[in-house]
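Engineer: After the sequence you'll find the predicted model.
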Amino acid sequence: MKVPDLDLLRRTIVEGLATKGWPEPMWLETTPEDAGRGQATKAVEAGAELVFVSGGDGTVMAVVTALAGTDVALAVLPAGTGNLLATNLGLSTDAATGVQVALDGGRRRIDVGVVEDQCFAVMAGMGFDAQMLEGTSETAKKHIGWVAYVGGALKYIRDKPMNLIISLDGKPALHRRPRTVIVGNVGRLQGGVRLLTEADPADGKLDIAILSPRNLAHWAALGWAVVRRSERVPRMETYTAASIEIRSAKPQPRQLDGDLIEAGKSMSISVRPGALLLCVPQPDSDPDLAYDASAAERAAEEVRAAAEKAAE
């Protein structure tokens, strides 16, 4: 769990809960062996109605896997390098505001993707995107943030393409030689770059991007088109599907929500519509629960002040 000041975080949550008359929460810390799945499962079994998770995308993914399919709400308090779920869904990176949003009651059900026994809320990938993660040092991420991934990308940008067979919803297979295949529940990458412009985390589908650049010029043209949000991106095909099968002639690097998983020759991905109940700033349907950002920020400031006073 990448939390810079754990004591302050605890005080912030406790004070926030106290303002609404909620009881003292159960505290469960992640370990090197368990990034959060076991802890979240324990919380569900104990009867929790709301689980706060503070950490990076990998920690969030572990908790999502435990909460998917339940009625337990997830409140994300970002503390890692990527925070892609928070970025895509407009969740605050300020802990006090995040706590207040959760307590205000805004909820939204979103889809999750499934690979083997793990769920993801952001993206899964095979190929270059996983290589990039593998080539990026934790030290660089700590000091310069998401920009560190550029260095990781440059290490593998000249590698050869993969030889893949891709099946979408059981339709005739696509034979492709891409550098990477990205399957997204949401559309934004690191730095706020939107790769999958039509991605909707609540449409019951996943969005697929097949990227097939062959040289540096292709990469440059592709990247420029994505940054400009062009309607047509060269060397990239996009699809939507509820079931995706990717098969390779040899093992390829793979990732889920920015965490590397074991390399493999295949990747079977499906979607669980509406499986995750998420705390969000603004409900989708009930206008009477419309989120007042200024009110939440004022309440969060009161919580911060109380937490700081408690620390004195």
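Structural biologist: Thanks, I have it.
Engineer: drop to CA atoms for contacts and neighbour counts, all remaining ones
Structural biologist: Noted.
Engineer: contacting residues for the residue nearest to residue 107 when sequence neighbours are not counted?
Structural biologist: Once flanking residues are discounted, residue 107 sits nearest to residue 279: 4.6 Å by C-alpha to C-alpha, 6 or more residues apart in numbering. Contacts for residue 279 (C-alpha atoms under 8 Å, 6 or more residues apart in numbering) come out as 73-76, 101-102, 105-108.
Engineer: make it 7 Å
Structural biologist: 73-75, 101-102, 106-108 (C-alpha atoms under 7 Å, 6 or more residues apart in numbering).
Engineer: Those residues in helices, which ones?
Structural biologist: The helices, defined by DSSP state H, take in 101-102 from the contacts of residue 279.
Engineer: Could you say which helix or strand holds residue 9?
Structural biologist: Assessed by DSSP states H and E, residue 9 sits inside helix 6-19.
Engineer: what's the helix or strand following that helix packed up against?
Structural biologist: Downstream of helix 6-19, the first helix or strand assigned by DSSP H and E is helix 37-45. With contacts taken as 3 or more C-alpha pairs under 7 Å, 6 or more residues apart in numbering; DSSP states H and E, helix 37-45 sits against helix 57-67.
Engineer: again, 10 Å this time
Structural biologist: Helices and strands touching helix 37-45, by 3 or more C-alpha pairs under 10 Å, 6 or more residues apart in numbering; DSSP states H and E, are strand 50-55, helix 57-67.
Engineer: Give me the longest strand you can find in this structure.
Structural biologist: In the chain, assigned by DSSP state E, the strand with the most residues is strand 259-279.
Engineer: what about versus this one:
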Amino acid sequence: MSILRMKIIVLLDRLKKVTAVADELDLKQPTVSFHMKKMEEEWGIPLFEMKTGKVLLTEAGKTLHHYAQQIDHIYGEAQTRLQTLRQTGKNQFIIGCTDLAASLMLLSGGFRLSQVPGDLLLSIRTGGENELHAQLEDGSVDLVLSGQWVENASLSCEPVAEDELALMIPRDHPLTRYSGPGSYRLSGHPFTLMEEPSLMKIVRQWEKDEQVTLQIEQLTDRVDFALEAVRSGGCLCILPSRVNRQAQGGVPSIRLPGKLPSWKLYAAWRTDFPRPQLIPYLIDKLRMSMSLPEADV
């Protein structure tokens, strides 16, 4: 078995042509055919079959393809990490964040350079909760910050921060006269809602508890878009209070009626991460940076 042969079977499944695979790998067609033959000899079972001019995988080929994909991905990830190490002299450490988590982390100071080990090059990526946790499992990212608690034998998960949710309102809005308006006063007002599952789940439960139905006019996965909708569009929005407090050009906010819900930030990472002492160290630094006074709402 070789990395090249694993890459060949992955490309054959996608391209279905030996010539196309050869072009993709900058090899000659007979070279690809040679490796295909050697793979079948090595595994002792047919892996490929020709149908209507296309190369298709047999059932055995599909089984091998499953593992070949993982090997090819891991090898590609190793190439990328080592290339970064060669170019910068530092190990890349990739943090995946939802937009809400990134806003809370970066606006609260996040990692100060003096707190980060000198051999690390931090890289921040944003995405959806499920997407980021899938990337964590396949090794594309090293740490995920989101509002989603994960239960997975291959992952560890710990709470990092907690923040009360607050109602963001435009300046001079009628609701600014009330320090704590009744739930009924929120009916009929247009809302922009963050399309982040962990936050939406809390808001929906709050609606149920308060027996109120919010009039959702638009959804967004960006905190800055949500705040702009409040500032310029006259919408209301529910966000963690600290995010609004620290954001440039924050908007007025008031307490939500009823039992005040909160949003928790969780950190998740692989249990087989190669530097086991690094993750707890970075999480401690994150907790310290996010230990802010409660926002005034």
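Structural biologist: That came through, no problem. Everything numeric in this text was worked out from a predicted model, so none of it was measured.
Engineer: Once they're superposed, what TM-score comes out?
Structural biologist: The TM-score (TM-score structural alignment, normalised by the length of the second structure) is 0.26; 136 aligned residues with a C-alpha RMSD of 6.6 Å.
Engineer: follow-up on the earlier one: which elements pack onto the helix or strand just after the longest strand of the first structure?
Structural biologist: Later in the chain than strand 259-279 of the first structure, the nearest helix or strand by DSSP H and E is helix 293-311. On a contact count with 3+ C-alpha pairs under 10 Å, 6+ apart, helix 293-311 of the first structure meets helix 6-19, helix 95-104.
Engineer: can I get the ones you listed in TSV with distance to residue 305 of the first structure and mean neighbour count?
Structural biologist: Shown next, in TSV, are these (distance: least, C-alpha to C-alpha, whole Å; neighbours: other C-alpha atoms under 10 Å):
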stretch	distance to residue 305 of the first structure	mean neighbour count
helix 6-19	9	18
helix 95-104	10	24
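Engineer: Using CSV, lay out the ones you listed together with distance to residue 39 of the first structure.
Structural biologist: As requested, these are exported to CSV (distance: least, C-alpha to C-alpha, whole Å):
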stretch, distance to residue 39 of the first structure
helix 6-19, 16
helix 95-104, 19
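Engineer: Write a PyMOL command that selects only the buried members of the contacts of residue 279 of the first structure.
Structural biologist: To isolate the buried members of the contacts of residue 279 of the first structure in PyMOL, using 16 or more other C-alpha atoms under 10 Å:
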select buried, resi 73+74+75+101+102+106+107+108
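Engineer: Switch the contacts of residue 279 of the first structure over to JSON lines; also include distance to residue 293 of the first structure.
Structural biologist: Below are these laid out as JSON lines (distance: C-alpha to C-alpha, whole Å):
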{"residue": "73", "distance to residue 293 of the first structure": "20"}
{"residue": "74", "distance to residue 293 of the first structure": "19"}
{"residue": "75", "distance to residue 293 of the first structure": "16"}
{"residue": "101", "distance to residue 293 of the first structure": "9"}
{"residue": "102", "distance to residue 293 of the first structure": "13"}
{"residue": "106", "distance to residue 293 of the first structure": "12"}
{"residue": "107", "distance to residue 293 of the first structure": "15"}
{"residue": "108", "distance to residue 293 of the first structure": "17"}
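Engineer: Let me know the closest of the contacts of residue 279 of the first structure to residue 119 of the first structure.
Structural biologist: residue 74 (14.1 Å; C-alpha to C-alpha).
Engineer: Any figure for the gap between the closest one and residue 61 of the first structure?
Structural biologist: Counting by C-alpha to C-alpha, to the nearest Å, the separation of residue 74 of the first structure from residue 61 of the first structure is 11 Å.
Engineer: Find the residues that touch each one of those two.
Structural biologist: 53, 67 (C-alpha atoms under 10 Å, 6 or more residues apart in numbering).
Engineer: what about residue 165 of the second structure, which helix or strand?
Structural biologist: Using DSSP H and E, residue 165 of the second structure sits within strand 155-168.
Engineer: Likewise for residue 85 of the second structure?
Structural biologist: Residue 85 of the second structure is part of helix 59-88 when elements are defined by DSSP H and E.
Engineer: quick one on the thing from earlier: relative to helix 293-311, how tilted is the helix holding residue 9 of the first structure?
Structural biologist: Inter-element angle recorded for helix 6-19 of the first structure and helix 293-311: 120 degrees (by axes from the mean of the first three to the mean of the last three C-alpha atoms, to 10 degrees).
Engineer: Many thanks, we can stop here.
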